[in-house]
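1. here is my input, please return the structure:
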Amino acid sequence: MTNEVKNEALTVKAYVNNVLTGLAIGIVAGLIPSALLSEICKALAPHAPVFGIILQIVTTIMFTVPLLIGTAIAFKFKFNPIQMVSVAAATYIGSGALNFTPSAVVVTGMGDLINTLLTASIAVGVVLLIGDKLKAFAPLVLPTIVCIVSGGLGLWMLPFVRKITMAVGQLVDSYFALAPILMGILVAVSFSIIILSPISTVAIATAISMSGIASGAGNLGVVAAAVGMFIGGLRVNPIGLSLSALLGTPKIMIAAIVRKPIIVVPVILNAAVLGVLAVIFNIQGTPISAGFGFSGLVGPINAIRFMHGGATAANLLIIVLVFIIIPFAGGWFFEWLCRTKLHLFTKDDYSTKP
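-> All right, here's what the predicted structure looks like:
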């Protein structure tokens, strides 16, 4: 099938969905290894050198995020190998992950994810416009055209996009300073809803450099969603699926949520409570940890890291209270309240079966 044929059937909605899905896949694949293992490896590296090597590996994986995003997006468009690597290369160029100095080229991190997304979108468009017109010359010419046009536009946009993303992050931080409780609730509730949609919470948190209490509140919002879908689905879904929603991602409940969106109400109520607790107990995190909840203990480990005194008995008790005891107690109570007293839904509404 040629690209021209595929392009005819490609709608704006499909285009956007493919780009956003590829973005989420690339971010999760690149960040999860570091999020799960980096803190543990940092603690164990002084005692066993092998953990230092593992830390280097997972950090390197994190630095490849723009390449992974470009590849995943190209894959969603069913591009052939030369088209796929062209999009990946252009995406990396426009990400801003490289800093050119007179003496060397320095990898500065993952770059700007918003600009990465825009560059990848342009690169895909260039590939679709060219289609199969280059024929046998595609391996020789296509990478150059895609990288110069798309990567060049990405580099041109980078300074402007960076200013915007930094401004958004600073805006969130300033709002927390002005109204911490209200912002804690808003961030936690927002993330509890976003994690139950096709949008990536990790992508959003990383893109706007969400850190501090904003990151902690986001993590607790994800926890509320995971616990809510676990408790609600436990009665009607296989135990393995419910555990996957709890320990993996609650996104697997999307089918039930689309059919009956109101089952999200208990999650929102629980997230609001946890958002307040994030501010009261000063639960913090990083742009990378935000959006993971307690999956892989990413949220709790990073929260302990920022607590005064580190992993003391009192701090560990707070973590257990905020990440486990209160979320489960609140999740059970709000699900019971909404289902049996307010009659907003039935237990069967949590079923993932059509």
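
2. drop to CA atoms for contacts and neighbour counts, all remaining ones
-> Noted.

3. can you map out the helices along the stretch 51-200 of the chain?
-> With DSSP state H, counting those that start in this stretch, the ranges of helices along the stretch 51-200 of the chain come out as 65-76, 81-95, 113-130, 138-146, 152-178, 180-194.

4. in JSON lines, list those helices along with mean neighbour count and distance to T101.
-> What follows is the helices of the stretch 51-200 of the chain, written out as JSON lines (neighbours: other Cα atoms under 10 Å; distance: least, Cα to Cα, whole Å):
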{"stretch": "helix 65-76", "mean neighbour count": "26", "distance to T101": "21"}
{"stretch": "helix 81-95", "mean neighbour count": "25", "distance to T101": "15"}
{"stretch": "helix 113-130", "mean neighbour count": "23", "distance to T101": "21"}
{"stretch": "helix 138-146", "mean neighbour count": "17", "distance to T101": "23"}
{"stretch": "helix 152-178", "mean neighbour count": "16", "distance to T101": "15"}
{"stretch": "helix 180-194", "mean neighbour count": "24", "distance to T101": "39"}
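
5. one more, please, to line up against the first structure:
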Amino acid sequence: MSNNNKITIKDFINKVLAGTALGIIVGLIPNAVLASILKLFEQTDIVVMLTRTVYMFQLATPLLIGALIALQFGFNPMKMAVVAGSAFVGSGVTTFNPQMQNMVNNAMGAYVSAGTGDIINTMLTASVAVILVLLIGEKFGSVSIILSPIVIGGGSGLIGLLMLPHVKGLTAMIGTGINSFTNLQPVVMSILIACSFAVLIISPISTVAIGMAIQLNGISAGSAAVGVAATTIVLVVHSWKVNKSGVTMAVGLGAMKMMMPNLFRHPIILVPILFTSAISAIPVAMFNVMGTPSSAGFGLVGLVGPLASIDAGLNVFTAVCIWFIIPTVVAIISLILFEKVLKLYKKEEVFIYLG
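-> Here you go, the predicted model:
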């Protein structure tokens, strides 16, 4: 790989992160935006069809990530397709269920797709495929069109599936650690859970998967969602004059993971995020802001977090204060404090979109 393609480990990781960030935006934004809007309309046939359309588009997120990672390396269309296919397989977004009946031929066993798959394993599988492409190069010659999908696509896809249970095990360990916070005093619990989810939402780990896996409920789920919301607002506040309006809008609508490259390259962005999350979490315990396992990882996306707390009995005025006003005020204070006063960073350098 080093002979013809002089790529450092740092460059390799940055390319994978950049492709992943853009793939997440493209894959998640349609469903994140339209799903919440379409709920406001009567469920006519066309509305139902459009809802299903954007959800199916979301299922292709691992495929998009793989393709965009390959694009970062300048691969030709065939190599790009091979990496994309491998990433899709390794993500686990589609699994085989032997207990389900296949509606096509009525045989037992069917393939089922849901969610976006495991983002970490998607990145790892795509990385394996990229390495194989770089190592093999043009050695397949005229039969490359046949051997590349079989050897590289099938091989790296298989490796991805073998890694998947272990990667999911890592996610489960993180979830178990977070779940231990629920035994602490309410305010401390709220702060620790909010900060944990604030960090996770800009990492490759799925906050939704964590919330569902450990069945966060009540105040713990509300804390998790507020942590996600706080990160969203911090990124919007810091991105407002730094990035193009489309980037800021995408972050505000739910594509916080597009800032993953910034987290890995400039970890200092965690300072305002954790500061805002910690302070924003205090009212969660004071006002009993509740949530559910399914709302814990969403935050402001589709207003899932705020609506769940209102459904649990929180009045609208208090909800607006806790979910929007307090995090926004604290985020602005963090910008002034950490950039202007303490001069820990320049937002133009650490919050500029790196995808």
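
6. any chance of the helices of the stretch 51-200 of structure 1 in CSV, plus distance to I304 of structure 1?
-> Shown next, in CSV, are the helices of the stretch 51-200 of structure 1 (distance: least, Cα to Cα, whole Å):
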stretch, distance to I304 of structure 1
helix 65-76, 26
helix 81-95, 31
helix 113-130, 27
helix 138-146, 45
helix 152-178, 20
helix 180-194, 18
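
7. equivalent range in structure 2 for stretch 67-75 of structure 1?
-> Aligned using TM-score structural alignment, stretch 67-75 of structure 1 spans residues 63-71 in structure 2.

8. in structure 1, where's the longest helix?
-> Secondary structure of structure 1 per DSSP state H: the longest helix is helix 12-44.

9. ok, now which ones touch the counterpart of G154 of structure 1 in structure 2?
-> In structure 2, G154 of structure 1 lines up with G160, judged by TM-score structural alignment. Residues near G160 of structure 2 by Cα atoms under 8 Å, 6 or more residues apart in numbering: 86-87, 89-91, 121-122, 124-125.

10. repeat that for 10 Å
-> Shown in contact with G160 of structure 2 (Cα atoms under 10 Å, 6 or more residues apart in numbering): 86-92, 121-129, 154, 167.

11. so how far is V167 of structure 2 from it?
-> Going from G160 of structure 2 to V167 of structure 2 by Cα to Cα, to the nearest Å gives 10 Å.

12. intersection of neighbour lists for those two?
-> Residues touching both G160 of structure 2 and V167 by Cα under 10 Å, 6+ apart: 121, 124.

13. which parts of the stretch 201-350 of structure 1 are helices?
-> Counting by DSSP H, counting those that start in this stretch, the helices of the stretch 201-350 of structure 1 are 201-207, 212-233, 239-247, 254-259, 265-280, 298-306, 313-320, 326-336.

14. who are the packing partners of the longest one?
-> Helix 212-233 of structure 1 makes packing contacts with helix 152-178, helix 180-194, helix 201-207, helix 239-247, helix 254-259, helix 265-280, helix 298-306, helix 326-336 when contacts are defined by 3 or more Cα pairs under 10 Å, 6 or more residues apart in numbering; DSSP states H and E.

15. need those helices in JSON lines with distance to L344 of structure 1, can you?
-> Converted to JSON lines, those look like this (distance: least, Cα to Cα, whole Å):
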{"stretch": "helix 152-178", "distance to L344 of structure 1": "33"}
{"stretch": "helix 180-194", "distance to L344 of structure 1": "18"}
{"stretch": "helix 201-207", "distance to L344 of structure 1": "27"}
{"stretch": "helix 239-247", "distance to L344 of structure 1": "21"}
{"stretch": "helix 254-259", "distance to L344 of structure 1": "13"}
{"stretch": "helix 265-280", "distance to L344 of structure 1": "9"}
{"stretch": "helix 298-306", "distance to L344 of structure 1": "31"}
{"stretch": "helix 326-336", "distance to L344 of structure 1": "10"}
